[in-house]
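Engineer: Predicted model and sequence below, questions to follow.
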Amino acid sequence: MEPCYEIRITQAKKGRGMFSRRFIKAGEEIFLESPMVSVQFAWNETCKYKACQQCLRSMETAEQMYRRLTNKPHFTLPKSNLCEVTPDRHVCCPDCGAPYCCRECYEEATALHHKVLCTGKDGKDHPTSHLIETWKTMHYPPETFNIMLAARLIATVKQKSDPLERKEFVDKLSTFCRSLTNDENNIIHKLLGNQFQHQIEVLREILKESFYEESIKEWFEPDGFKSLLALIGTNGQGIGTSSFSVWATNCEKKIADENLHKELSDLIDELYDDLNNIAGPEFLDCEGSGLYLLQSACNHSCVPNAQVTFPHNNHILSLKAVKDIEPDQEIFISYLDECDRTRSRHSRHRLLRENYLFICNCPLCVSQAYDPDFTSDDDDDDDDDDCMDHN
């Protein structure tokens, strides 16, 4: 079936944009996409969120996830058969113990990058472990970026024995934005802040010493490494998976009896309240980040007409229309999370300027340009001086 979108070069923005080729109804799925690479956040894994090391599928059962997050070890979740986690399919790398949701994911990871990154019997003494632990001392939760995306990109290149396949993979990365500056608007990525320079150099030296690859030698030089980090920082898409949310959705879909459905719905609301009150709403998912070719072609708007979701409890991205989209209309997503979109125009612009190097001129920002209620900085600015935080 012909896709309902096309990617064009937009002269006004000197970049790419995604446009509809036909009418797209609100709620329609525009595309599904698997990432070039993805990885679980380091602190998320440390906090015992068990996710597949290849597809980021949540590997705890819904009951296990609820018990851990609420510290209720004996709680019994009703309708547990509606949880889609299948522990009997889970496998671990026999050398390092990395968890995978199925043998297919383990074999895919091994073929793509895991041979290079597997810590084997060395454990904490392996360069991969050293890189992760060093990163954790520099960047504290909640994470929005992970140095292991760079490591997986490097490992993927190293494991490609065919030079043509290696070149094809690297060439795909050239379509991503990887600039550190916007000279037209005199904007510099916050990655270049003086407070981060020593940290960047430490990470570069670890990667160069342990994972050097001649065919991408420019990635290991100071400017090339910063460019690689900028690529990840400006294009990395956050990923969230949750076996509990899948269970809750399945309950709502599959219980036919209205009275029982209401009873379950009330219980689900109560369980979510417990999770929010005890764990906090920002800690409900297995979280990570990935690089997506199609998604990266979508430009930003503070009033988007499409939304990124992860409906399959893994790293497969779904882009869905949230409004009717007319033929030849540009398809926009928001680079800001829902919470940040409610902040003032000034704060939204600061986040977009520091992380994505542009000044937003979407309809919402234009309409608020001369309204003092939206142009003043009424939000507390985050202090990023103590840790690396690129999104």
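Structural biologist: Arrived safely, thanks for sending. Residues are numbered from 1 along each chain as shown.
Engineer: From here on, just use CA atoms for contacts and neighbour counts.
Structural biologist: Will do.
Engineer: what helix or strand is the residue nearest the centre of the chain on?
Structural biologist: For the chain, Gly238 is the residue whose C-alpha lies nearest the centre (C-alpha atoms, centre = their mean; 1.9 Å). For Gly238, the host element (DSSP states H and E) is strand 237-241.
Engineer: In that strand, which residues are buried?
Structural biologist: By 16 or more other C-alpha atoms under 10 Å, the buried positions in strand 237-241 come out as 237-241.
Engineer: circling back to that earlier point, distance of the residue nearest to the centre of the chain relative to Ser318?
Structural biologist: In this structure, Gly238 and Ser318 are 13 Å apart, going by C-alpha to C-alpha, to the nearest Å.
Engineer: again, but for Ala98
Structural biologist: 27 Å.
Engineer: cool, and Cys339?
Structural biologist: In terms of C-alpha to C-alpha, Cys339 sits 21 Å off from Ser318.
Engineer: Comparing the two, which residue is more hemmed in?
Structural biologist: Comparing Cys339 with Ser318 by other C-alpha atoms under 10 Å, the one with more neighbours is Ser318, at 19 against 7.
Engineer: Could you check how many residues crowd around Asp340?
Structural biologist: 14.
Engineer: residues in contact with it?
Structural biologist: Arg348 (C-alpha atoms under 8 Å, 6 or more residues apart in numbering).
Engineer: Okay, one more to line up with it:
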Amino acid sequence: MDTDDKGYMITYDPIKGKCLVATKHFKVDDVIFTEEPFVSCQFSWNNLYGYRACNHCLCPLETTSENIARLTNAAITEVPFEEYCPIKDKTQNYVQCESCKVWYCSSTCLETAYNRYHQLLCRPDSNDALHYLEELWRTMHYPPESHNIMLLCRLLATIELSASPQQANQTVSNFCHRTENENEHLVHKMLGEKFVEQIEQLRFGVLKSMPVRESSQWLTPTGFKSLLALIGTNGQGVGTSVFHQWINNCKKHLSSDQMESFEQFVDNAYEAMEQ
């Protein structure tokens, strides 16, 4: 049990797993708890369709005008009040992996990703087995997306590169508290009627795609099913929209005289996105 004056305690329940329990009343909009994800990854189809985000922290890399132009299929290419674009002063910090050319919002994210998992998953060859694994995943899991096999690969790579693989494995195990039958039900729900065959295809795809030593317990048939169920239940999709951030910035700074033209532009943009 972990408790302090922040108004919550962290407990572990054998049925529910890790729990966050409030010890005081909170007001609306209070920040109760923040925690860096153990691992994160962009949705596969989202990436394929051209949504540019940092390959580590997932923050948007598109400017407001780039985002709107893409979502409206270039029906709108000019955006008013661009001075309120939330990333306009950050684009000069963008960096690419020199090998595979994926983008990061900063050298800090690039270095962090490389040290945690990317050095095992950096594959400049488009014919590499890891890319085929992601293509296989897309044939099994269509939009709207809720999971990504690459999240599982990053998790395994994080264990492999951890200074303490035993502790990293234990951290993952702490989230895996369901029975084998419960895991099978969750994976069935994730993959559909052909889930038995697809699980083995994905498992062999992962084994073929990356070196596994410290995390081998998760690539047995039972362990892999448990890991898929873990991602299905604990994975959290988070929307990041530079367009909505720009809207909020404008609402904070625009005068009442400017709001009418701003709101008309936003309405037109939404209409163009829906066409």
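Structural biologist: Yes, it's here. Please read these numbers as outputs of a predicted model, since none were measured by experiment.
Engineer: what about the residue nearest to the residue nearest to the centre of the first structure when sequence neighbours are not counted, which SS state?
Structural biologist: Leaving out its chain neighbours, the residue that sits closest to Gly238 of the first structure by C-alpha to C-alpha, 6 or more residues apart in numbering is Ser289, at 4.5 Å. Following DSSP: H, G, I helix; E, B strand; the rest coil, the label given to Ser289 of the first structure is strand.
Engineer: So Ser289 of the first structure is in contact with Gln237, correct?
Structural biologist: Yes. Ser289 of the first structure is within contact range of Gln237, at 5.3 Å (criterion: C-alpha atoms under 8 Å).
Engineer: Now do the strands for the stretch 251-391 of the first structure: every range, in order, please.
Structural biologist: Counting by DSSP state E, counting those that start in this stretch, the stretch 251-391 of the first structure has these strands, from start to end: 286-291, 299-300, 306-309, 317-321, 332-333.
Engineer: what's the strand holding Gly238 of the first structure packed up against?
Structural biologist: Judged by 3 or more C-alpha pairs under 8 Å, 6 or more residues apart in numbering; DSSP states H and E, the packing partners of strand 237-241 of the first structure are strand 286-291.
Engineer: part of a helix, is Thr233 of the second structure?
Structural biologist: Yes. Thr233 of the second structure: assigned to a helix according to three-state DSSP.
Engineer: gap between it and Glu83 of the second structure?
Structural biologist: For Thr233 of the second structure relative to Glu83 of the second structure (C-alpha to C-alpha), the value is 40 Å.
Engineer: So which of those two has more stuff around it?
Structural biologist: Thr233 (17 against 14).
Engineer: how much does the strand holding Gly238 of the first structure stray from the second structure?
Structural biologist: Comparing strand 237-241 of the first structure with its match in the second structure after superposition yields a mean distance of 0.9 Å (mean C-alpha distance after the TM-score superposition for the first structure).
Engineer: Around the aligned partner of Cys102 of the first structure in the second structure, how many other residues sit close by?
Structural biologist: Structural alignment (TM-score structural alignment) places Cys102 of the first structure against Ser106 in the second structure. As a burial measure, Ser106 of the second structure scores 18 neighbours (other C-alpha under 10 Å).
Engineer: what does the one 4 residues further on give?
Structural biologist: Other residues near Leu110 of the second structure number 22, with proximity taken as other C-alpha under 10 Å.
Engineer: For it, give me its contacts.
Structural biologist: Contacts for Leu110 of the second structure were tallied using C-alpha under 8 Å, 6+ apart; they are 56, 95-97, 104.
Engineer: element containing it, please.
Structural biologist: helix 107-113.
Engineer: Thought Glu287 was touching the residue nearest to the centre of the first structure, still the case?
Structural biologist: Yes. The pair Gly238 of the first structure / Glu287 is scored as a contact, 7.3 Å apart, by C-alpha under 8 Å.
Engineer: and the alignment partner in the first structure of Val31 of the second structure, how many residues sit next to it?
Structural biologist: Using TM-score structural alignment, the partner of Val31 of the second structure in the first structure is Glu29. Residues within reach of Glu29 of the first structure, counting by other C-alpha under 10 Å, total 17.
Engineer: How about the contacts made by Glu29 of the first structure?
Structural biologist: 318-321.
Engineer: Dump these to TSV, plus distance to Lys167 of the first structure.
Structural biologist: Listed next are these as TSV, based on distance: C-alpha to C-alpha, whole Å:
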residue	distance to Lys167 of the first structure
Ser318	28
Leu319	28
Lys320	32
Ala321	34
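Engineer: all helices of the second structure, in order?
Structural biologist: Under the criterion DSSP state H, helices of the second structure are mapped to 44-48, 64-71, 107-113, 119-121, 129-140, 149-161, 165-173, 180-191, 195-209, 221-234, 242-253, 256-274.
Engineer: Could you look over those helices and pick the most buried one?
Structural biologist: Most buried of the helices of the second structure by mean neighbour count (mean count of other C-alpha atoms under 10 Å) is helix 149-161; its value is a mean of 22.
Engineer: which residues of the first structure does it align to?
Structural biologist: So helix 149-161 of the second structure is aligned with residues 147-159, judged by TM-score structural alignment.
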